[in-house]
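Any chance you can model this:
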Amino acid sequence: MLYIIAEVRNVQIFQVNDTIQCVVTGPIGTNSYIIWTHPVLVIDPGYGTGSIVREPCVVLLTHGHFDHVCGLKELECERVYVSEPDSKWLKDPHLNLSVYFDEDFVFDSQVELLKEGSFEIAGLKFQIHLTPGHTPGSMMLRTDGVIFSGDTIFLDSVGRTDLPGGDEKTMRRTLRQIRELLKNLEPNTLLLPGHGEFGTVEEVLKQNIFLREEGS
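From the prediction side, this is the model:
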């Protein structure tokens, strides 16, 4: 069970393991993740992340929606990594959906592009899994017994496909691939989603009806 270890400016902080914290941020309860390595890694920064990370950091984005990127301007970003398809989301308030939050969010600083495969940073080796469906460039990041799944899959659900760039058929293909991936991982691997509770791969395979359907 996870416990709140702190609240900073209405931001709740949970300890996931020795190095990873989950920061639940606004505007819609987004799970941002901080990995306290050197440099610090921030995954999907929402509002308020800058009140916790006050040093130079590297940002990894699972996709380009506003609630997962709005904290970028609070941080001192050494580098920002995103998939090529979703890189344009950062510069378009309609694609990143910030216009629906009465903002016109644009992040026009240089970004680095991530592709499917291996990626090493801050002493960690990540496996990048491109998982289009929620957005064209959604991806999951896997390292050291954890998977950061963004809005592709949650503990008991999946990301919406009715938003700009979403595609239901593509998501179905992605879910079939994810199911096979999860079946071949250690059952106690943690899945850390972009919203809601997190759990083990074993729990996700049991509780996520969408993955069960794709396996039938």
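
contacts, neighbours, all on C-alpha from now
Fine.

In space, not sequence, find me the middle residue of the protein.
G150 (3.0 Å; Cα atoms, centre = their mean).

so who does it touch?
Contacts of G150 were listed using Cα atoms under 8 Å, 6 or more residues apart in numbering, and they are D44, T62, H63, S138, M139, M140, L192, P193, G194, H195.

And for E120?
F126.

Quickly note the distance from it to I128.
Look at E120 and I128: by Cα to Cα, to the nearest Å, they are 10 Å apart.

Then M139?
7 Å.

Could I get the full set of strands for this protein?
4-8, 11-15, 20-25, 30-35, 40-43, 57-60, 77-83, 112-114, 117-121, 124-130, 139-143, 146-150, 190-193, 199-200 (DSSP state E).

In TSV: those strands, plus distance to M171.
Formatted as TSV, those follow (distance: least, Cα to Cα, whole Å):
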stretch	distance to M171
strand 4-8	33
strand 11-15	30
strand 20-25	26
strand 30-35	21
strand 40-43	22
strand 57-60	22
strand 77-83	17
strand 112-114	20
strand 117-121	20
strand 124-130	11
strand 139-143	12
strand 146-150	14
strand 190-193	16
strand 199-200	21
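
for comparison, sequence B:
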Amino acid sequence: MLGNKITELNPVPELTILQTQLGEWDNLNHVIICNSTNEAILIDPFSGEFWSNVLMDRNLNKIIIILTHSHWDHTRGVEKFLESNPNTEIYIHELEYKRGWSGPDTHRWNHQPYSFIDLNYGNLNFEIHCTPGHTPGHITLIGHGIIISGDCLFLGRCGRTDLFGGDKYSMWKSLMYLNKKLKKLPKDWLVFPGHKYPLDDNTNPDYLNLEHVFENNLAIKKQSYDDFCKLDYLEFDDALAKKSRILKEENRL
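Got it, this is the predicted structure:
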């Protein structure tokens, strides 16, 4: 895993973003670095060992972890990272406890769905939007020319809604909420999703600017809930979905 290629970008002068693909589920991991304070935000670490080694070489002054949601493939690296970085602060939305999150955290956001709060870190300021649907407390991070969208908004589609804690109507509302928010931003802002999936034209980019996301992504353009429900990637008949149905019945979620 240490041989994974890391893409380094400077979409705006004040920050650097690192991106790499880890694991068999095409997870895209991201690190945001404040260039003036040399402090970093590690988002959804798939491998704690990988990121401990990468970030150690950069001699950062501080690192925090933000979890967009609590699915295993977005949190599996947290405990390993803490072994070598025990004072790392971890941020997650408290609604993730509705689907059974029991991992470590130090900060729990509690703002309402389809709203945001500010996060000031280093000399950076981000909006933390609560965008449920894939999970109850999924968050999307927006600021400084970038959108970290986790498993809510992919480049060519949206996240599935049939897993434990998922909800189709909430996903549609989140996407309509993001539609209004993102259309007010410059078209060259970059979207960094939680997974790398091919587009309808068979290209498979790691990130896209907003102009191309709105061109390629039907999910964020479906103004009608009935039309949104016709999308074929919201629900699947696989082992994960079957397990989710059992959990939903047991927990009435």
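
Looking at M139 and I128 of the first structure, which has the bigger crowd around it?
A side-by-side neighbour count of M139 of the first structure and I128, using other Cα atoms under 10 Å, places M139 first with 28 against 21.

ok, and the closest non-adjacent residue to the equivalent of the more buried one over in the second structure?
Under the alignment (TM-score structural alignment), M139 of the first structure maps onto I139 of the second structure. Nearest residue to I139 of the second structure in three dimensions, chain neighbours excluded: C130, at 4.5 Å (Cα to Cα, 6 or more residues apart in numbering).

how far away is the aligned residue in the first structure for the one you found from D167 of the first structure?
Aligned counterpart of C130 of the second structure in the first structure: L130 (TM-score structural alignment). Per Cα to Cα, L130 of the first structure is found 14 Å from D167 of the first structure.

Between these two, tell me which one has more neighbours.
Using other Cα under 10 Å as the criterion, L130 of the first structure and D167 rank with L130 on top: 20 against 17.

wait, what's in contact with the more buried one?
So L130 of the first structure contacts K115, E116, G137, S138, M139, M140 (Cα under 8 Å, 6+ apart).

before we move on, what about K169 of the first structure?
G133.

how close does the match of C130 of the second structure sit to S149 of the first structure?
10 Å.

Same question for E214 of the first structure.
From E214 of the first structure to S149 of the first structure the distance is 18 Å (Cα to Cα).

Which one's more surrounded, the two?
Shown here are E214 of the first structure and S149; by other Cα under 10 Å, S149 has more neighbours (25 against 15).

The more buried one contacts L191, doesn't it?
Yes. Between S149 of the first structure and L191 there is a contact at 6.7 Å, judged by Cα atoms under 8 Å.

circling back to that earlier point, show me what the residue nearest to the centre of the first structure aligns to in the second structure.
Alignment note (TM-score structural alignment): G150 of the first structure maps to G150 of the second structure.

Skipping adjacent residues, who's closest to that match in space?
Leaving out its chain neighbours, G150 of the second structure is closest to G194 (Cα to Cα, 6+ apart), at 4.1 Å.

Same question for E74 of the first structure.
Nearest one to E74 of the first structure, counting by Cα to Cα, 6+ apart, is G50 at 4.8 Å.

and what of R76 of the second structure?
Going by Cα to Cα, 6+ apart, R76 of the second structure has F46 as its nearest residue, at 5.5 Å.

count of residues packed around the one you found?
23.

residues near K248 of the second structure, how many?
16.

these two touch, right, it and D162?
No. Using Cα under 8 Å, K248 of the second structure makes no contact with D162, being 9.9 Å away.

Helices of the second structure, residue ranges please.
With DSSP state H, the ranges of helices along the second structure come out as 48-56, 72-75, 78-84, 168-182, 210-216, 225-229, 239-251.

now those as TSV including distance to Y97 of the second structure?
TSV is the format used below for the helices of the second structure (distance: least, Cα to Cα, whole Å):
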stretch	distance to Y97 of the second structure
helix 48-56	22
helix 72-75	14
helix 78-84	17
helix 168-182	17
helix 210-216	31
helix 225-229	26
helix 239-251	12
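
Would you mind giving the contacts of G150 of the first structure as CSV with distance to L181 of the first structure added?
Shown next, in CSV, are these (distance: Cα to Cα, whole Å):
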residue, distance to L181 of the first structure
D44, 22
T62, 17
H63, 20
S138, 16
M139, 13
M140, 11
L192, 15
P193, 16
G194, 19
H195, 21
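
May I ask which of the residues you listed has the most neighbours?
Counting by other Cα under 10 Å, top hit in these: H63 with 34 neighbours.

excluding its backbone neighbours, what's nearest it?
Closest to H63 of the first structure by Cα to Cα, 6+ apart is S138, at 4.8 Å.

Could you report the distance from the closest residue in space to W109 of the second structure that isn't next to it in sequence to R157 of the second structure?
Using Cα to Cα, 6+ apart and skipping the chain neighbours, the partner closest in space to W109 of the second structure is H93 (4.5 Å). Going from H93 of the second structure to R157 of the second structure by Cα to Cα gives 23 Å.

With D167 of the second structure instead?
From D167 of the second structure to R157 of the second structure the distance is 16 Å (Cα to Cα).

for I17 of the second structure, same thing?
Taken as Cα to Cα, the span from I17 of the second structure to R157 of the second structure is 23 Å.
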